[in-house]
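Visitor: Sequence and predicted structure below; questions after.
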Amino acid sequence: MAQQHASKKKTAAEELTQVCSVRLGDTLYGIPIRHILEIVGGARTQQVPLAPEFVGGLLHYRGDVLTTVSLRRVLDMPLNLATQDLLVIEHPAGCFGLLVDRVMEVRTVSSADFEPNPSTVSKQRNGLFAGAYKLDGGLMVMLNPGCLEPMRQAMACE
């Protein structure tokens, strides 16, 4: 009986995921914490003339030059002139920065509260989102960090 109870606890623990929640306008988005190397508050990027629209600029980061992706520009939202926060995302092709309005908190979410993308999401946007978690008082839209990677974004723009 004790072994069966321990097995149920293990299954419940395996269904939990830690997610960094970020705000962009009125919408709450999430990125699995395992993809995030660092959070930089009040990041100041250097604009790049003639760069693709999604590029939020360049940033000197730990001795390297980091390309940043503006989540607002990727989602066709108006630019935010206020200071933005930056998530340094680890990707097999290399690290990149993701500019968001504000980093909120790390949340632990359950797979029981997860809903896949609705069929109404366009094919072009479907890869950006992994679905959404139902939270008390709203939803948290999950981002797919691999689809936000700068080279992947550049290919999507062609």
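Guide: Here it is on my side, so go on.
Visitor: From here on, just use CA atoms for contacts and neighbour counts.
Guide: Will do.
Visitor: What's the separation between Pro145 and His5?
Guide: 36 Å (C-alpha to C-alpha, to the nearest Å).
Visitor: ok, the two, which is more surrounded?
Guide: For Pro145 and His5, the more surrounded residue by other C-alpha atoms under 10 Å is Pro145, and the numbers stand at 21 against 9.
Visitor: Put this next to the first one:
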Amino acid sequence: MAEVMEKDPLELDDAGYETEDTQKDKFLTFFLANEDYGIAIQHVIEIIGIQKITEVPDMPTFVKGVINLRGKVIPVMDVRARFGLPGQEYDERTCIIVVNVDDQSTGLIVDRVCEVADIPSENVEPAPGSGKGQVDSYIMGLGKVGDRVKILLDARRLLAI
């Protein structure tokens, strides 16, 4: 009698070799207005310090403008402004997280970057509705890490204008 073997959580790469999804359940965490947030690491390209932002007219107030990143023009969004939080002067800890969603790169200005956290799906709870509308739509869930809770953001919804 043949045994049925369960398949490991491996995927096939472009060459047909099995690979493990090493980015699954990993989130880049950052601090914003006294709260911990996270965004799926699969969207993160790099983290850079704050730099000169060129303002562009007729943009939403949360889009601060564009930066020139190694010859590529990238729009930059202030996540505080996106959430309707009070502004804060940028300092040496302020960072721009460059993310790529649907082949579009965007910079996200955050107060400071914390770490890459492993948050398995069984430690993610659905976000309770606050009734505040739009901000809720950016939240993918609430990740439990030890005794802390990280607000996990849906990058696609966050970047939709």
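Guide: Right, received. Where do you want to start? As the structure is a computational prediction, the values presented were derived from the model and not from experiment.
Visitor: Tell me which residue is most central in the second structure.
Guide: The C-alpha lying nearest the average C-alpha coordinate of the second structure belongs to Ile39 (C-alpha atoms, centre = their mean; 2.8 Å).
Visitor: That residue maps to what in the first structure?
Guide: Using TM-score structural alignment, the partner of Ile39 of the second structure in the first structure is Ile31.
Visitor: What helix or strand is that match located in?
Guide: Assigned by DSSP states H and E, Ile31 of the first structure falls within strand 27-32.
Visitor: who touches the next helix or strand after that strand?
Guide: Using DSSP H and E, the next helix or strand after strand 27-32 of the first structure towards the C-terminus is strand 36-43. Contact partners of strand 36-43 of the first structure, identified using C-alpha atoms under 8 Å, 6 or more residues apart in numbering, comprise Thr83, Gln84, Asp85, Leu86, Leu87, Val88, Ile89, Glu90, Val103.
Visitor: so which of the residues you listed would you say is closest to Asp76 of the first structure?
Guide: Closest approach to Asp76 of the first structure among these (C-alpha to C-alpha): Gln84, at 16.6 Å.
Visitor: got a list of what the residue lying closest to the closest one once chain neighbours are set aside touches?
Guide: Leaving aside its sequence neighbours, Gln84 of the first structure sits nearest to Asp101 (C-alpha to C-alpha, 6 or more residues apart in numbering; 4.9 Å). Shown in contact with Asp101 of the first structure (C-alpha under 8 Å, 6+ apart): Val22, Arg23, Leu24, Gly25, Asn80, Thr83, Gln84, Asp85.
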